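Student: Structure for this input, please:
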Amino acid sequence: TATNKSVGIVQLMEKKVGKDGKAAYTHDLRELVVDGANNRLYVTGHSGEGSVLFVVDTQSLKVINTIPGLGNAKAPGLALDAKAKRVYTSNLLAEVVTVGTDSGKVEQRFKVSAEQPMNIALDPAGKRLFVTDQGSEMIRKYQASSSGFESKHPGQRVLVLDRTTGKELASIPTDAGPLGILLDAPRKRLYVTNRDGGTVTAYNSDTYKQVATYAVPTHPNSLALDAKKNVLYVTVKNGDSEPKGSEESVARIAL
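Tutor: Down below sits the predicted model:
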């Protein structure tokens, strides 16, 4: 960061020739999380033919494992419990899948009541898992193409789960298209980006009551917190009306 230059490149996969005769990468990349104490980087690679978890050594910048079994669907969510040596992922088969960081294998999977489980936030002090359930019509149409799928919930909420059993503990209504999620455990605040609503909503993480709404441009996406300064940063994706090639932005919210 001091020089604003690349210090290395990690090649997660190679291109393969598909049935159409064209070379392409086997997985799309979405989320990553760093385990600094153990020099590990975890990256979800999702694919309808089988999503995986890439494990990277952050010192050598080499892939040391590719863990299969995250589900034959897109796997958007990722959270790390370094103390318990667990990685949690979500997929669009309405599953939460748990991977052991020591075993390098899928150790648990359970169905959840969220039809479109997206990003995940972990309660470090308890058993709770917070999952955005997006409720996207586009995703619903994609899911409908799967045999036997029947939509039973419109989404647009945060689902609170017991991460050991998958049991639903609470359902928190959000604005349209909830996506990114971040838990500030010391301050008991849960923040959610609502991609289609153009807002960031804040909740008391104990009572699940909404305490604030912040309007941001177009499509709020991901979240990062400067806990020391109590400042929230929000990446903002361009909308369809933005000129092609225009720069995207980051919003700063002083909490």
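
Student: only C-alpha atoms for contact and neighbour calcs from this point on.
Tutor: OK.

Student: Does residue 221 touch residue 195 like I think?
Tutor: Yes - using C-alpha atoms under 8 Å, residue 221 is in contact with residue 195, at 6.2 Å.

Student: joint contacts of those two?
Tutor: Counting by C-alpha atoms under 8 Å, 6 or more residues apart in numbering, the contacts common to residue 221 and residue 195 are residue 179.

Student: Can you name the residues in contact with stretch 58-65?
Tutor: For stretch 58-65, the external contacting residues (C-alpha under 8 Å, 6+ apart) are 8-12, 39-41, 54-57, 104.

Student: Could you check how far residue 23 is from residue 15?
Tutor: Per C-alpha to C-alpha, to the nearest Å, residue 23 is found 6 Å from residue 15.

Student: got the contact list for residue 181?
Tutor: Taking C-alpha under 8 Å, 6+ apart, we find residue 181 in contact with 119-121, 130-132, 190-193, 222-223.

Student: again but with residue 160, I slipped
Tutor: Going by C-alpha under 8 Å, 6+ apart, residue 160 touches 128-131, 168-172.

Student: Of those, which is the nearest to residue 92?
Tutor: Nearest to residue 92 among these is residue 131, at 12.3 Å by C-alpha to C-alpha.

Student: what's the closest non-adjacent residue to that closest one?
Tutor: Spatial nearest neighbour of residue 131, chain neighbours left out: residue 120 (4.7 Å); criterion: C-alpha to C-alpha, 6 or more residues apart in numbering.

Student: run this one through as well so I can compare:
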Amino acid sequence: MKRFLVSCVLVLAGSSLRGQNPPLVLEKTIYLPAVQGKFDHFAVDEAGNRIFAAATGNKSVEVIDLGSGKILQSLTGLGKPHGLAWMASTGQLFVADGASGVLDLYGGAPLGLVKSIPLSEDADDMVYDASSGLLYVGHGGSDAAHPGRIAVIDTKNLTQKASISATSHPEELEVDKSTDRVFANIADAAEISVIDGRTAMQSTIWKLTGAKNNVPLAYDEEQHILFVACRTPARLLVLDGDTGKQLANLPSDPGADDLFYDAETHQVYLIAGSGAIDVYRTDEKNVKAAGVIHTAAGAKTGLFVRSRKTLYVGVPGSGESAASILVYSTR
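Tutor: Coordinates of the predicted model:
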């Protein structure tokens, strides 16, 4: 792995690099006046042209038509929906409910609750490995009585295959399909848990240096590069995906909560709750800031859909201000 040469100058908020096309273009805004509070994670049904939004503040999951921008269905009765995963092959939606400590499965048309799989408090982010049919879900970790765990769910028979220990609460997870590994951000411990997908066991732990409170991450499978966004201080760390060695440390906006890598444009999109999307460009030898896009305070999560060349960002609703989804083109 070649060492990255780092450009440490972050472009001023709201601007992009002069003489270049903007890294993101706002195409439209989907307004959701019935939704209050913040969003957490999103999922997409590409065949059905729908996006699913975990409206945590609204205690619901909103099913939204991407063509009309209208809410097709609201899944209510949830405590604190966090992670979402859509199974296109079965037409089913998995929802991690942090308040109830369960993984809910919805299916049918309209979507209805099919099954709840018990986990523990603060069931959170999840990642699906399509090659194995396994779903990895982080939960627990608030105190000694509720240790951090990563549940391994067999999505074919809807059972928990394994439970992997974590030092504390697992935040975002990512799959490396080429090596059958799963990376899990363990924010309170400033470490990354590396899981062997073949054995469903932790193979190693990478300790971070220079920053902590690492919440989101993203992976460049071609170059074997792991991007890790930290909140304390606000930095983007670049790691060798084979060894965990730190290759770069760049500034970012505060409150990182979602992170995506675009393999086509070689861009990284860091969504920060302070109201910004930090964009970085990478190649084989370097990573540099490519611009900062203003969003809104509290707009901390979203979804990048590579096939659509689109980045969706959720903006919370409060009082008379409607919640919305910002739709950016990455072309």
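
Student: Would you pull the TM-score for this pair?
Tutor: Aligned and superposed, the two chains score 0.74 in TM-score terms (TM-score structural alignment, normalised by the length of the first structure); 218 aligned residues with a C-alpha RMSD of 2.6 Å.

Student: before we move on, the earlier item: the residue nearest to residue 131 of the first structure - that's part of a helix, no?
Tutor: No - Residue 120 of the first structure sits outside any helix when classified using DSSP: H, G, I helix; E, B strand; the rest coil, being strand.

Student: Next, count neighbours for it.
Tutor: For residue 120 of the first structure, the neighbour count with other C-alpha atoms under 10 Å is 27.

Student: Next: residue 180 of the first structure.
Tutor: Using other C-alpha under 10 Å: residue 180 of the first structure sits among 26 other residues.

Student: Test my guess that it contacts residue 221.
Tutor: Yes - contact criterion C-alpha under 8 Å: residue 180 of the first structure and residue 221 qualify, at 5.9 Å.

Student: Identify the contacts common to the two.
Tutor: Among the neighbours of residue 180 of the first structure, those also in contact with residue 221 (C-alpha under 8 Å, 6+ apart) are 193-194.

Student: Could you pull out the helices in the stretch 1-150 of the first structure for me?
Tutor: According to DSSP state H, counting those that start in this stretch, the stretch 1-150 of the first structure carries its helices in the segments 137-144.

Student: could you pull out the strands for it?
Tutor: Counting by DSSP state E, counting those that start in this stretch, the stretch 1-150 of the first structure has strands at residues 15-17, 23-25, 28-35, 40-46, 52-57, 62-67, 78-81, 86-91, 95-100, 105-111, 117-122, 128-133.

Student: Give me the angle between the longest one and strand 52-57.
Tutor: Translated: strand 28-35 of the first structure. 40 degrees (axes from the mean of the first three to the mean of the last three C-alpha atoms, to 10 degrees).

Student: Strand 28-35 of the first structure vs the second structure, mean deviation?
Tutor: Here the mean offset of strand 28-35 of the first structure against the second structure after fitting is 1.7 Å, by mean C-alpha distance after the TM-score superposition for the first structure.

Student: Take the contacts of residue 160 of the first structure and write them to CSV, including distance to residue 32 of the first structure and neighbour count.
Tutor: Below are those laid out as CSV (distance: C-alpha to C-alpha, whole Å; neighbours: other C-alpha atoms under 10 Å):
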residue, distance to residue 32 of the first structure, neighbour count
128, 20, 20
129, 17, 23
130, 17, 26
131, 16, 27
168, 25, 16
169, 26, 12
170, 26, 15
171, 26, 20
172, 25, 16
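
Student: Count the residues that sit near residue 39 of the first structure.
Tutor: Using other C-alpha under 10 Å, residue 39 of the first structure has 13 neighbouring residues.

Student: which residue in the second structure lines up with it?
Tutor: Aligned counterpart of residue 39 of the first structure in the second structure: residue 49 (TM-score structural alignment).

Student: correct me, but that match touches residue 88?
Tutor: No - if you go by C-alpha under 8 Å, residue 49 of the second structure and residue 88 don't touch, sitting 11.7 Å apart.

Student: Spatially central residue for the second structure, please.
Tutor: Nearest to the mean C-alpha position of the second structure, by C-alpha atoms, centre = their mean, lies residue 258 at 4.7 Å.

Student: Quickly find the element holding that residue.
Tutor: Here residue 258 of the second structure is covered by strand 256-262, with elements defined by DSSP states H and E.

Student: quick one: contacts for residue 102 of the second structure?
Tutor: 96, 116-121, 123 are the contacts of residue 102 of the second structure under C-alpha under 8 Å, 6+ apart.
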